[in-house]
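**Q** Here's a sequence, model it:
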Amino acid sequence: MHSRTKIAAMACALLITAGAAGSAVASGQGGHAQREAAALTGTAKLYRSAGDDITFSFDAHLAAAHHDNPLKATGTFEWSHYLHGKGAWARARVDCLVTGGKVAVVSGVITASDLPGAKGKRVGITVHDLGRHDRLGYSWASVGSPVDTPDLPKCVGSAPFEKVKRGTGDYTVVPWEPKL
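**A** Reported below is the predicted structural model:
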């Protein structure tokens, strides 16, 4: 190896090591990061044999400081559903997140949507994190639209009956471990 190549390789290694060490110190006291209490993250498309284009994305978190109160969860989630150029999208602000093992239930109030009457409605979604075979269910499954779900309580979803379309993404659930 030429000396310039060796010097460049050593400089890169030092920068990577310094960056990792700095991140560890910045993330918590004495280099020990405190794990968030629960989380649901990721994006994926659902499988539908008719060819529907359905995408759900999550960025929901329960901070370690709010470990005992899932109503203090923060973040957003959004989804879209289109078939033959018709459909709608919506975005919601998280108001509750409860996870157990690899299952998460998140709810939120719709803050933006092109679906008439959806803004201000609460919806709930359940995700089962099964690696590359995740499943998902939503509170409006039996009524057909989030608009037709009156007065849904926080942290209510449906069984995760939908399948994620292979190769389109993945969801990650960080399990909540309440002190009982």
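**Q** use CA for all of it now, contacts and neighbours both
**A** Noted.
**Q** In this structure Asp52 contacts Ser80, no?
**A** No: Asp52 is beyond contact range of Ser80, at 10.1 Å (criterion: CA atoms under 8 Å).
**Q** which helices and strands does the longest strand anywhere in the chain pack with?
**A** Counting by DSSP state E, the longest strand found in the chain is strand 86-100. The contact analysis (3 or more CA pairs under 8 Å, 6 or more residues apart in numbering; DSSP states H and E) places strand 86-100 against strand 38-45, strand 53-62, strand 74-83, strand 103-113.
**Q** Let me see the contact set for the closest residue to Leu71 other than its chain neighbours.
**A** What sits nearest to Leu71 in space, not counting adjacent residues and going by CA to CA, 6 or more residues apart in numbering, is Cys96, at 4.4 Å. Residues counted as contacts of Cys96 (CA atoms under 8 Å, 6 or more residues apart in numbering) are Pro70, Leu71, Lys72, Ala73, Thr74, Val106, Ser107, Gly108, Lys154, Cys155.
**Q** Now show me the structure for the sequence below, then we'll compare the two:
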Amino acid sequence: MNGRTKVAALTAALLISAGAVGSAAASGDGDGGSTREAASLTGTAKLYRPAGDDITFSFDAHLAAKDNKDPAKAYGTFRFSHYVNGKGGWAKAKVDCLMTGGKVAVVTGVVTDSDTPFKGKRVGVTVHDRGGHDRLGYSWATGQDIEDVPRCLGSAPFEIVKAGTGDFAVLPWHPEYPTP
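**A** As a prediction, the model looks like this:
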């Protein structure tokens, strides 16, 4: 190769390398970039009900990387509503725990605002992010008293999300274990 060709090849290689490093840093995958959060649950979906109930769940729950060892330091909110023939209720909860594993997330929170008897109570929700066929479960499903729902506890994801409405995204948690 002549001198100009070598310079052009070296310049191209450096630009490609710089672009790859910049992309990795921007996505949090490189050593110099921002750190990936420890876990998250985001998205909105309506539940499938053959009777036509309008049931919606929305999540914006996160666990910062610095809090990786303590899912009770999760933050964010989630909302849910249930209406039938224009009657029903809604609630908004402040997240107090988030645990994820693979594509499953369990989030709990205390209801801060609502037109239901849930206000001031902790509720738990479990989401299974199945890419368009998501499922969901909630702690009050059995109709039992919800006075004693512990942090980080939800039910099995037994409900089916209405087709075309689910966009849940679960970021798996990777707890740190001490090396022996």
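**Q** What value does the TM-score take for this pair?
**A** Here the TM-score for the pair of chains, by TM-score structural alignment, normalised by the length of the first structure, is 0.81; 157 aligned residues with a CA RMSD of 2.2 Å.
**Q** hmm, back to that, what residues of the longest strand of the first structure count as buried?
**A** Trp89, Ala90, Arg91, Ala92, Arg93, Val94, Asp95, Cys96, Leu97, Val98, Thr99 (16 or more other CA atoms under 10 Å).
**Q** List the contacts of Asp60 of the second structure.
**A** Residues near Asp60 of the second structure by CA under 8 Å, 6+ apart: Ser40, Leu41, Thr42, Gly43, Gly76, Thr77, Phe78.
**Q** Distance check, the third one against Lys103 of the second structure.
**A** Here Thr42 of the second structure is placed at a distance of 12 Å from Lys103 of the second structure (CA to CA, to the nearest Å).
**Q** which neighbours do these two share?
**A** With CA under 8 Å, 6+ apart applied, the overlap between the contact sets of Thr42 of the second structure and Lys103 consists of Ala169, Val170.
**Q** In the second structure, which residue is most central in space?
**A** Leu41 (0.2 Å; CA atoms, centre = their mean).
**Q** what residues are up against the nearest residue to that one once chain neighbours are set aside?
**A** Leaving aside its sequence neighbours, Leu41 of the second structure sits nearest to Val170 (CA to CA, 6+ apart; 4.7 Å). Taking CA under 8 Å, 6+ apart as the criterion, Val170 of the second structure is in contact with Ala39, Ser40, Leu41, Thr42, Thr100, Gly102, Lys103, Val104, Ala105, Asp129.
**Q** top of these by neighbour count?
**A** Ala105 (29 neighbours; other CA atoms under 10 Å).
**Q** got a list of what that residue touches?
**A** Contacts for Ala105 of the second structure (CA under 8 Å, 6+ apart) come out as Leu41, Leu98, Met99, Thr126, Val127, His128, Val170.
**Q** Go again with 10 Å.
**A** With contact taken as CA atoms under 10 Å, 6 or more residues apart in numbering, Ala105 of the second structure is in contact with 39-42, 61, 98-99, 125-129, 136, 152, 154, 157, 168-173.
**Q** Repeat that for Ala21 of the first structure.
**A** Contacts of Ala21 of the first structure by CA under 10 Å, 6+ apart are Leu15, Gly31.
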